[in-house]
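Q: Predicted model follows, preceded by the sequence.
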Amino acid sequence: MRRRTLLRSTGLAGAAGLVGLAGCTAPGTSPEETTSTDLDVPDGAAVRVRNTNGSVVVDTHDGDGVVLTVTKRAPTSAGRFDEVTVETGSDSASDGEEGDGAAYLVETVYGTDEARRTVSVGLDLAVPAGTRVAETTTANGRVTVGNTAGDLTVESANGAIEVRNVDGFVTVTAANGSVDVSGVAGVDGIETSNGSIDAEVPAIRRDTTVRTSNGNVDVALGADLDAELLATTELGSIDVDDLALDPGERPARRVEGRLGDGGNRLRIRTGNGGIDLVALEE
């Protein structure tokens, strides 16, 4: 049995709100509950989403407001659902970090250690086109972000990350999971310890690293990209296609050269895997 309830944020100390979720269980099934609430996000505020144990999805919709859908799951019992809440509201600690405008925080809070061990929370945020999203993080789960504005930081300690169509520079960190980045304005850094990387890099604005310890790395480089490139692999080879770079002897394990007018360093690295460097199709 699933129950979908439209909730309103209740007042907390300061400007924050709280979305409280009740439990619902059907015999013979893993308990799951889904609730939705409309969020009162100030115009121009940069949204930050912080989860602990569960996925995060942020994408646009046709509506004018921001809608948060929260899905709680547990393996056997919904008895601890009430010990997990999702706090929402203005984030004074992050104000000023976004350059202009306030920050708005959506954060999962566990009331007990037992709830943290047994209850997962999926956060799905539907936002209007052009909404600024500054951060999406989770300790354990997949993160997907699409069609947002502003510079973005994405992190998952254990789970894959997909970022697409972001009008800003992105920083992506995954400890254990693949990373897929496309349609962004630029890249400030991409890293995973165990997983492949498939990324479009149209621009960089500082020394930038794209690397994994274990996995293949496929990078499409923008035609207008200015960078000093160094690509290396310890166990694997490097292939170059439609770029003014000479891989030298094959199998190549190190490729370096100047892209455009040069400038900032772009390091692309894998410890165990191959690297494919291609020109980004406009």
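A: Nice, thanks for sending it over.

Q: When you work out contacts or count neighbours from here on, use the C-alpha atoms and nothing else.
A: OK.

Q: measure the residue of the chain positioned farthest from its centre to I238 for me?
A: No residue in the chain sits farther from the centre than E249, which is 37.2 Å out by Cα atoms, centre = their mean. Distance from E249 to I238, counting by Cα to Cα, to the nearest Å: 10 Å.

Q: which residues of the stretch 51-200 of the chain fall in strands?
A: Ranges of strands in the stretch 51-200 of the chain, per DSSP state E, counting those that start in this stretch, are 56-60, 66-73, 84-90, 103-110, 120-127, 133-138, 143-149, 152-156, 161-167, 169-176, 179-182, 186-194, 197-201.

Q: try this one next to it:
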Amino acid sequence: MNKWCSSVGLAVAVVAFSGCSLEAGHAMMDLVQGSQESAESFEWSGEIAQGDVIEIKGVNGQLVATRTSGEEVEVTATRTGRRDDPNEVRIEVVEHDCGVTICAVYPREGNECLPGDRGRLSVRNNDVKVEFEVEVPDGVRFTGRSVNGSIRAEDLDSDVIAHTVNGAIDISTNGRAEAETVNGSIEADMGRADWDHDVGFETVNGSISLTLPEDVNADVRARTVNGRIRTDLPLTVREVGRRRLDGRLGDGGPELELETVNRSITLNAR
């Protein structure tokens, strides 16, 4: 589902970088000791051009993105661990032609922070969690990727892509959205009706609830195994069955794919 422009001449930094539609990037780390748990915070801020992306790639821990009225993207990563040292997990910042990617890189051979579907981020026998908070200016796209953690994008004014494995996804944006998880529900509210390519929402063990503008034009393909499909939007039905629904919203257009196994699918009018 993801659309990525090619990336040439990647620059990687653990705490800071400069160039390529960015200004005044900086980072700060503070160490806080507790009786049972140690924590360390990482902060980065910088300008990213409208239309470019801030991408966060985590492994263990939730990702939260909120809208800001400022011009800079601000990222805070909080690392906590009981058995393992949070310092073992590096926060890497990668500048590329499409924007900025920030990763939580665990100490395992072969791990590498790269944009989009590239790179590798895995963990074994490490209890450190990294939770990201991101402030996103209008027009800057947000992409969140995790393995064990929920993803929440609140009241954004840009396109959103969210991928996780074990965790729920909750998106509210005036732009377009796509989401995929395995163990978790998806709730999304999209304000944009003029899509230029197909979009999809997919889970296995979870429900899908999608809110769209009433004037949206799309071809709907919905599938569930153990659940129901319900719509409040005016839908021209092409094919319907106990586990599937194919139809057209408005005049039709790009495909809207909704798929789950164990829960229901709901389309709501905005």
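A: Received it, and whenever you're ready, just let me know what you need. All of these numbers come straight from a predicted model, not from anything done at the bench.

Q: returning to that earlier point: element containing the residue farthest from the centre of structure 1?
A: Taking DSSP states H and E as the definition, one finds E249 of structure 1 inside no helix or strand.

Q: residues touching it, list them.
A: By Cα atoms under 8 Å, 6 or more residues apart in numbering, E249 of structure 1 lies in contact with nothing.

Q: Indicate which one of the strands of the stretch 51-200 of structure 1 is closest to A26 of structure 1.
A: A26 of structure 1 sits nearest to strand 66-73 of all the strands of the stretch 51-200 of structure 1, at 12.3 Å, using Cα to Cα.

Q: Which part of structure 2 matches the closest one?
A: Mapping strand 66-73 of structure 1 onto structure 2 (TM-score structural alignment) gives residues 73-80.

Q: That stretch: average distance to aligned residues in structure 1?
A: Here the mean offset of stretch 73-80 of structure 2 against structure 1 after fitting is 1.9 Å, by mean Cα distance after the TM-score superposition for structure 1.

Q: Please dump the strands of the stretch 51-200 of structure 1 into TSV; it should also carry mean neighbour count for every row.
A: As requested, the strands of the stretch 51-200 of structure 1 are exported to TSV (neighbours: other Cα atoms under 10 Å):
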stretch	mean neighbour count
strand 56-60	20
strand 66-73	21
strand 84-90	22
strand 103-110	23
strand 120-127	24
strand 133-138	24
strand 143-149	22
strand 152-156	24
strand 161-167	21
strand 169-176	22
strand 179-182	21
strand 186-194	23
strand 197-201	24
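
Q: Would you convert these into a markdown table that also reports distance to G271 of structure 1?
A: As requested, those are exported to a markdown table (distance: least, Cα to Cα, whole Å):
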| stretch | distance to G271 of structure 1 |
| --- | --- |
| strand 56-60 | 29 |
| strand 66-73 | 37 |
| strand 84-90 | 39 |
| strand 103-110 | 35 |
| strand 120-127 | 33 |
| strand 133-138 | 25 |
| strand 143-149 | 24 |
| strand 152-156 | 20 |
| strand 161-167 | 20 |
| strand 169-176 | 15 |
| strand 179-182 | 16 |
| strand 186-194 | 10 |
| strand 197-201 | 13 |
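
Q: rewinding a little: who's in contact with the match of strand 66-73 of structure 1?
A: Contacts of stretch 73-80 of structure 2 (Cα under 8 Å, 6+ apart): 37-48, 54, 86, 89, 91, 128-137.

Q: what does stretch 36-46 of structure 1 give?
A: 4-9, 19, 65-70, 88-89, 98, 101-104, 131-134.

Q: Spatially nearest residue to A27 of structure 2, not counting backbone neighbours?
A: W44 (4.3 Å; Cα to Cα, 6 or more residues apart in numbering).

Q: Isn't D91 of structure 1 up against V106?
A: No - contact between D91 of structure 1 and V106 fails when scored by Cα atoms under 8 Å: they sit 9.0 Å apart.

Q: tell me which element the residue nearest to A27 of structure 2 is part of?
A: Going by DSSP H and E, W44 of structure 2 is in strand 38-47.

Q: who wins for proximity to S213 of structure 1 among the strands of the stretch 51-200 of structure 1?
A: Between these, strand 186-194 lies closest to S213 of structure 1; by Cα to Cα that is 4.9 Å.

Q: Give me the contact list for the closest one.
A: With Cα under 8 Å, 6+ apart, strand 186-194 of structure 1 has contacts from 168-179, 201-215.

Q: how much space is there between the corresponding residue of structure 1 for R248 of structure 2 and G186 of structure 1?
A: Residue correspondence to structure 1 (TM-score structural alignment): R248 of structure 2 is matched to R258. R258 of structure 1 sits at a distance of 18 Å from G186 of structure 1 (criterion: Cα to Cα).

Q: same check, this time on R164 of structure 1
A: Taken as Cα to Cα, the span from R164 of structure 1 to G186 of structure 1 is 11 Å.
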